[in-house]
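Peer 1: 3D model of this:
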Amino acid sequence: MKTVAALLVLCLALCLAPTARAEGQFRVLVVAVPNRYHHDYAVVAQPRFEQMARRHGFDLDWAWNTAHFDGDLSPYHAIVLLNTPGDELAPAQRGALERYVRAGGGVVAVHRALIFNPPGDWPWFEKLVGRAFRIHPVVQTATVRVEDPGFPATFALPRRWIWSDEWYEFGPPLVEGLRTVLSVDETSYDPTRIWPGQVAHGMGDAHPVAWYHAYDGGRVFATALGHPPAAYDDATYLQHLYGGIWWAATGRGVIAPAD
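Peer 2: Predicted structure coming up:
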């Protein structure tokens, strides 16, 4: 009798699962394509993102490749390019992403997603990211400064945050309207500490590492943070990501500065 009852409970749970999943407040696609320098992070990140979805009540699809871009992207309120750059997309898939954004979709570009090779091959994507990557020194600990405390990706962060990462350097903005969310204090690390044969000088006082903007009908949040696999086990970093995802998916949460 107990076995029958247990089977009935299991069947009921299976029947209700699709309904429960459909009740999420929004739906997010995370694309995590392994690459030469970024692969170990994904096995840490996936369970943490799934936990994030359960905690905050949104629907999550996880992808190890770009096949979703061959189908219908319209059900997604945001697409997270997790260490997945635009050069992973085939030409037809690039067109699908452009149509998705123009229809009002949100994009979250994380770390390696901010680098496009070869530069100039897909200007639309480079403008979506907002800045062109130049180089980065070796991983170091540095001080991150909150530049926009009214943006959700900063709500869980202290005004000064000690973090270890690859401190990407960028060229000037490729579009107007970029809003810097976080910057790194170059006096707190050595921007010139790099591999033999390469040269980095830093960006000076203004060195953004996270920003957001409206672009071509959609919303884009970009963060250069996220190289070490251990980052995806860090609660503060995950709150940083979720704040950006929430805004990209809904457009909500931004606190306007007081007059």
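Peer 1: CA atoms for contacts and neighbours, from now on please.
Peer 2: Noted.
Peer 1: For burial, what's the neighbour tally of Asp121?
Peer 2: A count of neighbours around Asp121, defined by other Cα atoms under 10 Å, yields 11.
Peer 1: Next one: it from Asn35, what distance?
Peer 2: To Asn35, Asp121 is 19 Å away according to Cα to Cα, to the nearest Å.
Peer 1: Likewise for Pro119?
Peer 2: Applying Cα to Cα, the value for Pro119 to Asn35 is 18 Å.
Peer 1: again with Leu225
Peer 2: Per Cα to Cα, Leu225 is found 17 Å from Asn35.
Peer 1: Please apply the same query to Thr250.
Peer 2: Distance from Thr250 to Asn35, by Cα to Cα: 30 Å.
Peer 1: Who has more neighbours out of Leu225 and Asn35?
Peer 2: Using other Cα under 10 Å as the criterion, Leu225 and Asn35 rank with Leu225 on top: 22 against 13.
Peer 1: which ones are touching the more buried one?
Peer 2: By Cα atoms under 8 Å, 6 or more residues apart in numbering, the residues touching Leu225 are Val110, His111, Asp165, Glu166, Trp167, Val209, Ala210.
Peer 1: burial of Tyr242, as a residue count?
Peer 2: By the criterion of other Cα under 10 Å, Tyr242 has 20 neighbours.
Peer 1: Next, the buried residues of the helix or strand harbouring it.
Peer 2: Using DSSP states H and E, Tyr242 maps to helix 235-250. The neighbour-count check on helix 235-250 (16 or more other Cα atoms under 10 Å) flags 236-249 as buried.
Peer 1: now stretch 101-118
Peer 2: For stretch 101-118, by 16+ other Cα under 10 Å, it's 101, 104-116.
Peer 1: quick one: contacts of it?
Peer 2: For stretch 101-118, contacts defined as Cα under 8 Å, 6+ apart pick out 38, 74, 76-87, 126, 129, 131-133, 215-227, 244-245, 248-249.
Peer 1: For the comparison step, fold the sequence that follows:
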Amino acid sequence: MRTLLRTTLLLPVLLLGIAQAIAGPPERMLVFTHTAGFRHESIPTAVATLQTLATDERMVADHSEDPGAFTAANLARYRVVVFASTTGDVLDANQQAALEGFIGHGGGFVGVHAAADTEYGWPWYGQLVGAWFKAHPPGLQDTQVQPERDGRAHGTPWPIRDELYNYRDNPRGRVQVVATVDERRYEGGSMGADHPITWCHRFGGGRSWYTGLGHDEAVYGNPQFLAQLRQGVRYAAGRAPTC
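Peer 2: Below you'll find the model as predicted:
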């Protein structure tokens, strides 16, 4: 009887171990935050948020400041690479080639905020992100984020207070716009009535998702932003058909 009881208690543990072995190791995400220009104070919060999000998605998120992580062999370990407020020229030619190869083999990319203020001399990267940063109004300002689906407003706008990027051009037509911001509610917007702030697209064999939000540390406590970021990671990882 005692043996039977012990076997009954151990059976769920054994079954869980078998299921995990069949499923294989968890997918991994590389969160890269190297900066060669302005450095955002919110980077530690962005990293912690992405690591928590990864855990919730049963992924593992590694954080690195080292451009040397960008080799073909190392990137092959990952499903998604995140550039979280990187700035300036952060990769050399060989490292750039490794990222291009990663995307070419179906990898996913997520860009947060200043990822658009990165690698201006690398045209491929500009296409991957979707648009480069041009300028921003001074300080933090309040506006509304309008979610979008299939080129039309979809759902209820939600408030945001953040540093609001203007881009060198409007990426609509090259990407699928996920959300816009309302320039009528703040000063210094230069893109007019159509101001994309979050978007995604299939690119070069992989998937790319970008948001211009994420300058201010408090944004990472905004539930709508967190839901948007989660969907972006899921899209980049190939876990969601749409972004």
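Peer 1: Need the TM-score between these chains.
Peer 2: Overlay of the two chains. TM-score (TM-score structural alignment, normalised by the length of the second structure): 0.80; 221 aligned residues with a Cα RMSD of 2.8 Å.
Peer 1: related to what we said a few turns ago, kindly present the contacts of Leu225 of the first structure as JSON lines, with separate columns for distance to Asp59 of the first structure.
Peer 2: Listed next are the contacts of Leu225 of the first structure as JSON lines, based on distance: Cα to Cα, whole Å:
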{"residue": "Val110", "distance to Asp59 of the first structure": "19"}
{"residue": "His111", "distance to Asp59 of the first structure": "23"}
{"residue": "Asp165", "distance to Asp59 of the first structure": "29"}
{"residue": "Glu166", "distance to Asp59 of the first structure": "30"}
{"residue": "Trp167", "distance to Asp59 of the first structure": "31"}
{"residue": "Val209", "distance to Asp59 of the first structure": "28"}
{"residue": "Ala210", "distance to Asp59 of the first structure": "25"}
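Peer 1: Which of these fall within strands?
Peer 2: Judged by DSSP state E, strands contain the following of the contacts of Leu225 of the first structure: Val110, Asp165, Val209, Ala210.
Peer 1: For the last one, which non-adjacent residue is spatially closest?
Peer 2: Nearest residue to Ala210 of the first structure, sequence neighbours excluded (Cα to Cα, 6 or more residues apart in numbering): Thr223, at 4.1 Å.
Peer 1: Let me see the contact set for the counterpart of the one you found in the second structure.
Peer 2: Correspondence of Thr223 of the first structure to the second structure, assessed by TM-score structural alignment: Thr211. Contact analysis of Thr211 of the second structure by Cα under 8 Å, 6+ apart lists Gly111, Val112, His113, Ile197, Thr198, Trp199.
Peer 1: about what we covered before: list buried residues within the contacts of stretch 101-118 of the first structure.
Peer 2: Among the contacts of stretch 101-118 of the first structure, those buried by neighbour count (16+ other Cα under 10 Å) are 38, 76-87, 126, 129, 131-133, 215-216, 218-227, 244-245, 248-249.
Peer 1: Those in helices, which ones?
Peer 2: Using DSSP state H, the subset of those located in helices is Glu126, Val129, Gly244, Ile245, Ala248, Ala249.
Peer 1: and which of the residues you listed is nearest Met52 of the first structure?
Peer 2: Ile245 (10.8 Å; Cα to Cα).
Peer 1: For Thr8 of the second structure, see how far away the aligned partner of the closest one in the second structure is.
Peer 2: In the second structure, the residue matched to Ile245 of the first structure (TM-score structural alignment) is Val233. Distance, Val233 of the second structure to Thr8 of the second structure, by Cα to Cα: 39 Å.
Peer 1: Next one: the residue nearest to Ala240 of the second structure when sequence neighbours are not counted from Gly108 of the second structure, what distance?
Peer 2: Leaving out its chain neighbours, the residue that sits closest to Ala240 of the second structure by Cα to Cα, 6+ apart is Arg234, at 5.5 Å. Arg234 of the second structure is 9 Å from Gly108 of the second structure, where distance means Cα to Cα.
Peer 1: Please apply the same query to Pro26 of the second structure.
Peer 2: Plainly put, Pro26 of the second structure is 16 Å away from Gly108 of the second structure if you go by Cα to Cα.
Peer 1: quick one: the strands in the stretch 51-200 of the first structure?
Peer 2: For the stretch 51-200 of the first structure, the strands defined by DSSP state E, counting those that start in this stretch occupy 59-63, 78-82, 106-110, 131-135, 140-146, 160-165, 169-173, 179-185.
Peer 1: residues in contact with Pro208 of the first structure?
Peer 2: Thr180, Val181, Leu182, Ser183, Val184.
Peer 1: Is there a quick PyMOL command that grabs whichever of these are buried?
Peer 2: Here is the PyMOL command that picks out the buried ones among the contacts of Pro208 of the first structure, judged by 16+ other Cα under 10 Å:
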select buried, resi 180+181+182+183+184
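Peer 1: Tabulate the contacts of Pro208 of the first structure (CSV), appending distance to Val30 of the first structure.
Peer 2: Output for these, formatted as CSV (distance: Cα to Cα, whole Å):
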residue, distance to Val30 of the first structure
Thr180, 23
Val181, 22
Leu182, 23
Ser183, 25
Val184, 26
